[in-house]
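Visitor: model the structure of this input:
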Amino acid sequence: MNESALVEITRKWVEDVVVGYNLCPFAKRELVRDRVRFVVTDADNEESLLQALQTELLRLDDEPEIETTLLIHPHVLQNFTDYNELLSAADGLLTYLDMEGIYQIASFHPDYQFAGTTPDAAENYTNRSPFPMLHLLREASLEAAIDSHPDVDGIPPRNIELMNKLGAEKMRDILAGCMKATENPGE
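Guide: Predicted coordinates for the structure are as follows:
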């Protein structure tokens, strides 16, 4: 799959799932303003992925017009356990670059599984994406959005309730529909 197809599928997922179901009430504004950077890395090992992550963190520092970046890495860390283990190295990179408290890394993966849930639990779909990716967020923007939201603590339980209501089968179908985004352009 080429880079533009990977970006198109990911954008459709953000539009249809993240924004469409209001999983993140802060996402729509930045998507509409075209301040979300979608970038695909050809990294095929953890070291090259961490290098791509560093490049994107430095880009955020240099380009304030980019609010957030989705670093899509389809060729590495397909296994969720391996992916999850990399997250501590990603946080370590923030510390190494002296960017802790400036940026935050959120995690999305096709097989995302919250601790204490079964692999087929619908609530896992709040963080399930078409491809493994790292979401780079500006801490100051996130804090401002949280401060202006009337019930930020209610977001996770509302999302879990919504996913459980929709069910894992429906969410699998929705995610599969996003994967077909490049098959039927304009639909």
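Visitor: going forward, measure contacts between C-alpha atoms and count neighbours the same way
Guide: OK.
Visitor: so which residues of the chain form strands?
Guide: Remark: strands assigned in the chain by DSSP state E are 36-40, 68-72, 103-108, 133-138.
Visitor: so where do the helices sit in this protein?
Guide: For the chain, the helices defined by DSSP state H occupy 3-13, 27-32, 46-62, 80-96, 139-148, 155-166, 168-179.
Visitor: can you give me how far the shortest one is from the chain middle?
Guide: Right, the one you point to is helix 27-32. 14 Å (CA atoms, centre = their mean, to the nearest Å).
Visitor: check the fourth one too.
Guide: Chain-centre distance of helix 80-96: 15 Å, with CA atoms, centre = their mean.
Visitor: that helix to helix 46-62, inter-axis angle?
Guide: For helix 80-96 against helix 46-62, the angle by axes from the mean of the first three to the mean of the last three CA atoms, to 10 degrees is 50 degrees.
Visitor: packing partners for helix 80-96?
Guide: In terms of contacts (3 or more CA pairs under 8 Å, 6 or more residues apart in numbering; DSSP states H and E), helix 80-96 is packed against helix 46-62, strand 103-108.
Visitor: mind listing what's buried along that helix?
Guide: The neighbour-count check on helix 80-96 (16 or more other CA atoms under 10 Å) flags Phe80, Tyr83, Asn84, Leu86, Ala90, Asp91, Leu93, Leu94 as buried.
Visitor: how close does the residue nearest to Val17 when sequence neighbours are not counted sit to Asp16?
Guide: Excluding its sequence neighbours, the residue lying closest to Val17 (CA to CA, 6 or more residues apart in numbering) is Leu23, at 7.3 Å. Using CA to CA, to the nearest Å, Leu23 is found at 10 Å from Asp16.
Visitor: follow-up on the earlier one: select, out of the helices and strands packed on helix 80-96, the one closest to Glu161.
Guide: With distances scored as CA to CA, the stretch of these nearest to Glu161 is strand 103-108 (19.0 Å).
Visitor: let's see this one next to it:
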Amino acid sequence: MTGVATSEDAVVAQTRAWVDRLVIGLNLCPFARAPQVKGRIRYVHSTAATPEDLLHALGDELRLLAGIAPEEVETTLLIHPKTLTHFAHYNAFLDEAEALLVRLELLGTLQIASFHPHYRFSGTRPDDVTNATNRSPFPMLHLIRESSIDRAVAAFADTASIYRTNQATMRRLGKQGVAALLAECRETGR
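Guide: Have a look, this model is predicted:
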């Protein structure tokens, strides 16, 4: 499922296509459409080759997002195709990412959501199609404003149903349907 693109433009194009076709197109996140349409999603291609480099880039992006108005940048996708390509390493890194939020005193202001080509929810098998709700073309960290989440939750009556609806969507699509959508995203990035 990992994207084949290597250039910055191709990585970002594939990721934008993934947001458009899967995240928005399948309504996996009912809150993503408005920031995408308004151009308020910051797509950042990181050249980090080590987890340490990525942690540094993450700190820069967290500070940038915290210091800029939501009307300019609502959320950031920090895409890092060269490091943490194995999901177990990526998953372990999330603890360091959360610790960085604490060190920067941004816990409660920003949060980090996780997406990876080999994403696996706890208690699922690697081939469980429901894992595809968090499978992206490349490893990435989604930096989100807590205030945006609060507004979205207030506007959406039953946020708890999103997870169940997304699982049902993935089951309905099946592995072949998900693979076809991801292949379309890869073609966009070439």
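Visitor: what's the TM-score once they're superposed?
Guide: Put the two chains on top of each other and the TM-score (TM-score structural alignment, normalised by the length of structure 1) is 0.96; 183 aligned residues with a CA RMSD of 0.8 Å.
Visitor: the more surrounded of Leu23 and Asp16 of structure 1?
Guide: Per other CA atoms under 10 Å, whichever of Leu23 of structure 1 and Asp16 has more neighbours is Leu23, with 20 against 16.
Visitor: the more buried one pairs with which position in structure 2?
Guide: Aligning on TM-score structural alignment places Leu23 of structure 1 opposite Leu28 in structure 2.
Visitor: deepest-packed of the strands of structure 1, please.
Guide: strand 68-72 (a mean of 24; mean count of other CA atoms under 10 Å).
Visitor: in structure 2, what stretch matches that one?
Guide: Strand 68-72 of structure 1 corresponds to residues 75-79 of structure 2 when matched by TM-score structural alignment.
Visitor: give me the distance from that stretch to the chain's centre.
Guide: Relative to the centre of its chain, stretch 75-79 of structure 2 is centred 7 Å away, using CA atoms, centre = their mean.
Visitor: that stretch vs structure 1, average distance?
Guide: Compared with structure 1 after fitting, stretch 75-79 of structure 2 deviates on average by 0.1 Å (mean CA distance after the TM-score superposition for structure 1).
Visitor: list the contacts of that stretch.
Guide: Contact partners of stretch 75-79 of structure 2, identified using CA atoms under 8 Å, 6 or more residues apart in numbering, comprise 11-12, 35, 40-46, 58, 61, 65, 138-145.
Visitor: how about stretch 77-89 of structure 1?
Guide: Contacts for stretch 77-89 of structure 1 (CA under 8 Å, 6+ apart): Asn45, Glu46, Ser107, His109, Asp111, Tyr112, Gln113, Pro132.
Visitor: roughly how far apart are the residue mapped onto Leu107 of structure 2 from structure 1 and Lys165 of structure 1?
Guide: Aligning on TM-score structural alignment places Leu107 of structure 2 opposite Glu100 in structure 1. Look at Glu100 of structure 1 and Lys165 of structure 1: by CA to CA, they are 36 Å apart.
Visitor: looking at these two, which is more packed in?
Guide: Glu100 (15 against 12).
Visitor: about what we covered before: show me the contacts for the match of Leu107 of structure 2.
Guide: For Glu100 of structure 1, the contact set (CA under 8 Å, 6+ apart) comprises Asp91, Leu94.
Visitor: now it: how far from Asp91 of structure 1?
Guide: Remark: distance between Glu100 of structure 1 and Asp91 of structure 1 (CA to CA) = 8 Å.
Visitor: doesn't Ala168 make contact with the match of Leu23 of structure 1?
Guide: No. With contacts defined as CA atoms under 8 Å, Leu28 of structure 2 does not count as touching Ala168, sitting 10.6 Å away.
Visitor: show residues contacting stretch 152-161 of structure 1.
Guide: Outside stretch 152-161 of structure 1, the residues within contact range by CA under 8 Å, 6+ apart are Leu23, Cys24, Ala122, Glu123, Thr126, Ile146.
Visitor: same thing with stretch 45-65 of structure 1?
Guide: Stretch 45-65 of structure 1 has contacts (CA under 8 Å, 6+ apart) with 35, 41, 43, 66-69, 71, 73, 75-77, 86, 90, 93, 103, 136.
Visitor: repeat that with 7 Å
Guide: By CA atoms under 7 Å, 6 or more residues apart in numbering, the list of residues contacting stretch 45-65 of structure 1 from outside reads Arg35, Thr41, Ala43, Ile66, Val76, Ala90.
Visitor: for stretch 112-120 of structure 2, same thing?
Guide: 1-2, 87, 126, 131, 134-144.
Visitor: now swap in stretch 117-134 of structure 1 and tell me
Guide: Stretch 117-134 of structure 1 has contacts (CA under 7 Å, 6+ apart) with 10, 23, 70-74, 78, 105-114, 159-160, 163-164, 167-168, 171, 175, 179.
Visitor: among those residues, which ones are buried?
Guide: 10, 23, 70-74, 105, 107-113, 159-160, 163-164, 167-168, 171, 175, 179.
Visitor: so what's the residue count around the corresponding residue of structure 2 for Ile155 of structure 1?
Guide: For Ile155 of structure 1, the aligned position in structure 2 is occupied by Ile162, per TM-score structural alignment. For Ile162 of structure 2, the neighbour count with other CA under 10 Å is 15.
Visitor: what residue of structure 1 matches up with Ile41 of structure 2?
Guide: Matched to structure 1 by TM-score structural alignment, Ile41 of structure 2 sits across from Val36.
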